[in-house]
Structure formats: structure tokens, C-alpha cells
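Enquirer: Show me the folded form of this:
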Amino acid sequence: MTDEKRTKSIKIRVNESEFSALNNQKEKAGFSMLADYMRSVSLNLEVSAKQEYPKVDPVLQRQLSGIGNNINQIARQVNSSEIKAGDSLQIISYLSSIDKNLKQISQSWSTQK
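Expert: Coordinates of the predicted model:
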């Protein structure tokens, strides 16, 4: 396909079960938009299989979530206009803590594999 702008549209009518079936097939094929899926199928383009993501250990997920929360707290403080000298030290402390946590998680998970 070319990167040419799409200016034409095609309207089709389907019943509820057909619509559901099309959406299910779209999901199985890994498409987020029904139009992209239908275009690929109609034009005999390669329909890629949905990418399977590996399951993440809940312990790791909780640790990463905690780190994400710390980063959000830092971002909130940095984006506020009320940053004081003491706050800067706290931000540096948060960043140091996040760095330490990431190193511990990385070391822990690299020794388990």
C-alpha cells in the first residue's frame, strides 16, 4: 500500500452478530481498528497474528508500580511552581531511592533467570 491519503469511504450494514464476529476476528488478528482489519482482509494483505506478551510476576509488577508512583510524585513536585531549596533535596533523595530500587530489582531478577 502507498501512503496516499484515503479520501473514499465505503459504508456497509451488518447485524449485531456479524458486527460482534468482525470485532472478535479483529481482536484475534491484533488490530485495534476494525477499518484497518477489514481493509487488510479485503485487499488480501497479510493479517498479522496478535503479539503475545509474557506474563509478569505479580511481585515484580508491584515493585515497578511503586517506582512509577515515586516518579509521579517527583513529576508533580517538579511541575509545581512552589519548589523550594528543601524540596530540591527531597527530589534528589527520591531519585536516588528510585535508582537504588531499580538496581535492586534488576539484580534480583537477573539472578533468578
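
Enquirer: C-alpha only now, for contacts and for neighbours.
Expert: Fine.

Enquirer: Counting neighbours, what do you get for I67?
Expert: 19 (other C-alpha atoms under 10 Å).

Enquirer: what's it in contact with, if anything?
Expert: 98, 101 (C-alpha atoms under 8 Å, 6 or more residues apart in numbering).

Enquirer: And it, how close does it get to I98?
Expert: Distance of I67 to I98, computed by C-alpha to C-alpha, to the nearest Å: 6 Å.

Enquirer: Let's see this one next, to set against the first:
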Amino acid sequence: ASWLRALGLGERRPRQRKLPTVDPVLLRQISGMGNNLNQIARLLHQSLSFSPSERVQLLAVLTSMDHQLSALLAEHRCDDC
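Expert: The predicted structure follows:
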């Protein structure tokens, strides 16, 4: 409630938690992989050549890859980058 009130009054409030720091090289690689996953998912949703069961399997693989990328990113956070 206090955040919304401050926002409505145009007050700027500092972030309450610090954003995690990640090795920039790793972040660029993961970002590129994420972009590729998004493109694959978009094509998957648009394609009519896959059966419903194939779509479910492919979406499951994409979801798994997304979770693995998130875990990798969390493992490689650094505080001095």
C-alpha cells in the first residue's frame, strides 16, 4: 500500500533489494540461448505440422531447458563483477 501511494504521488523510492550480480560473459551467453528458446517456442506455437502430443513433448523440453538456464544463472552469480 505504501509503495502504491508513493508511486501515485510521484515519489521515487530506492530499490529495497539489490539486484543480483552475474558474470557479464555468462549473462550474454544465457541471454542468447534464451532468445533462441523464445524463437523456437514461437515457431512451435505457430506450426501446424506437429501433432498435439509432439507439441506437448517439445514444450516440456523447452520448459526444462528454461529451468536449467535459470539454475545455471543462479549458480554463477558473483558479488565482485
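
Enquirer: Quick TM-score on the pair, please.
Expert: The TM-score (TM-score structural alignment, normalised by the length of structure 2) is 0.56; 56 aligned residues with a C-alpha RMSD of 1.8 Å.

Enquirer: Run a quick neighbour tally on the equivalent of S81 of structure 1 over in structure 2.
Expert: Counting by TM-score structural alignment, S81 of structure 1 lines up with L48 in structure 2. Using other C-alpha under 10 Å, L48 of structure 2 has 10 other residues around it.

Enquirer: Name the secondary structure element that contains A74 of structure 2.
Expert: Secondary structure assigned from DSSP states H and E places A74 of structure 2 in helix 52-75.

Enquirer: From the contact counts, what lies against that helix?
Expert: If contacts are counted by 3 or more C-alpha pairs under 8 Å, 6 or more residues apart in numbering; DSSP states H and E, helix 52-75 of structure 2 sits against helix 24-46.

Enquirer: what residues are up against S17 of structure 1?
Expert: With C-alpha under 8 Å, 6+ apart as the criterion, no residue contacts S17 of structure 1.
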